[in-house]
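**Q** whatever this is, show me its structure:
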Amino acid sequence: MTSLPVPVRDVCVRVKMNIGACGPYAHIVAHFEPPGPDGGLELHNAVPEAQLPTEYLPALRAGLQEGLGGVAATVLLTDGTHHPVDSSEYGYKIAGQQAARAALIGAGLLPPEEADTLRWATWPGARDRQD
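**A** Here you go, the predicted model:
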């Protein structure tokens, strides 16, 4: 299994899909680190329940695993918010996928051009997109 080789901090994802109606909303900020001795995906949450209800963590974890595509990493959630009406598991799954892909780009495991596919993700060192 490949491991994340370097830390990628402050990956921010804010999913907002409001096309004619309420849509999924999710917001997370995460630090990605090389994995611990057990490998795989370790997810740690430092965000208070009132800001990011734990009911969304399984969907977020599933999105992270999908986005990492088998790359082992430790992920620490440092910030996040939810919307009482618009947040959904679907939104947090998208947030996890985009955060993980951003971390792979930031760590050099994916080419920088892949950033163009990440609609809602930002991270230090990301190139500016021409939307």
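**Q** rest of the way, CA atoms for contacts and neighbours
**A** Will do.
**Q** helices or strands up against the longest helix belonging to the chain?
**A** In the chain, assigned by DSSP state H, the helix with the most residues is helix 89-106. Packing partners of helix 89-106 (3 or more CA pairs under 8 Å, 6 or more residues apart in numbering; DSSP states H and E): strand 8-16, strand 25-33, helix 57-68, strand 121-122.
**Q** please give me the structure for this one as well, since I'd like to look at both together:
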Amino acid sequence: MTGLPVSVPGVSARVVMQTGCGPYAYIVVDFEPPGADGESEFLHTAPQERLPHEFLPAVFEGIREGLGGVAARVRVTDGGFHEVDSRDDGYRLAGLYAGRAALAGAGLGPPPENQGRQITVSWPGKPRPTPQA
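**A** This next block holds a predicted model:
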């Protein structure tokens, strides 16, 4: 298993599905190279009132998938939820996109594409869209 070579702080992912009832999810994550043991580590400092901790297992599952076997120290620092529309599947999807964005920010993979207004992701160094002539 390879490790993330550089830190990628402040990755954010938001899932806003406008059909029916959600899902809605928002997370902010810092990614760092793994510790001396080379294994992934998953931590959180997000306040319960901003991101109910019941959603953290889904976030971490999505991040693992998004990292695709690359080890990293992961810290969820903030988030948001909706009392009706937030569900595990939304947070899993947000985690997946955050993991892919971390790889792109570290130069290890292609950048994930926003899915219209439904899924948006941002990370340091994210390329800006080119204006249409």
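**Q** tabulate the helices and strands packed on helix 89-106 of structure 1 (TSV), appending mean neighbour count.
**A** Formatted as TSV, these follow (neighbours: other CA atoms under 10 Å):
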stretch	mean neighbour count
strand 8-16	22
strand 25-33	24
helix 57-68	21
strand 121-122	24
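**Q** average offset between the longest helix of structure 1 and structure 2?
**A** Once fitted to structure 2, helix 89-106 of structure 1 is off its aligned match by 0.3 Å on average (mean CA distance after the TM-score superposition for structure 1).
**Q** what's in contact with that helix?
**A** 4, 8, 11-15, 24-28, 30, 32, 56-57, 59-68, 110-112, 114-115, 118, 120-123, 125-126 (CA atoms under 8 Å, 6 or more residues apart in numbering).
**Q** still on that earlier bit, so which of the helices and strands packed on helix 89-106 of structure 1 gets nearest Ser87 of structure 1?
**A** Ser87 of structure 1 lies closest to strand 25-33 among these, at 4.6 Å (CA to CA).
**Q** got the angle for the closest one vs helix 57-68?
**A** Taking axes from the mean of the first three to the mean of the last three CA atoms, to 10 degrees, one finds strand 25-33 of structure 1 and helix 57-68 inclined to each other by 60 degrees.
**Q** pick out the residue nearest the middle of structure 2.
**A** Structure 2 has Ala98 as the residue nearest its centroid, 2.3 Å off, counting by CA atoms, centre = their mean.
**Q** show me what Ala30 of structure 1 aligns to in structure 2.
**A** Matched to structure 2 by TM-score structural alignment, Ala30 of structure 1 sits across from Val29.
**Q** hang on, that match packs against Arg14?
**A** No. Using CA atoms under 8 Å, Val29 of structure 2 is not in contact with Arg14, being 11.6 Å away.
**Q** dump the residue contacts of the residue lying closest to Glu41 of structure 2 once chain neighbours are set aside.
**A** Leaving aside its sequence neighbours, Glu41 of structure 2 sits nearest to Arg73 (CA to CA, 6 or more residues apart in numbering; 4.7 Å). Listed by CA under 8 Å, 6+ apart, the contact set of Arg73 of structure 2 reads 31-35, 40-43.
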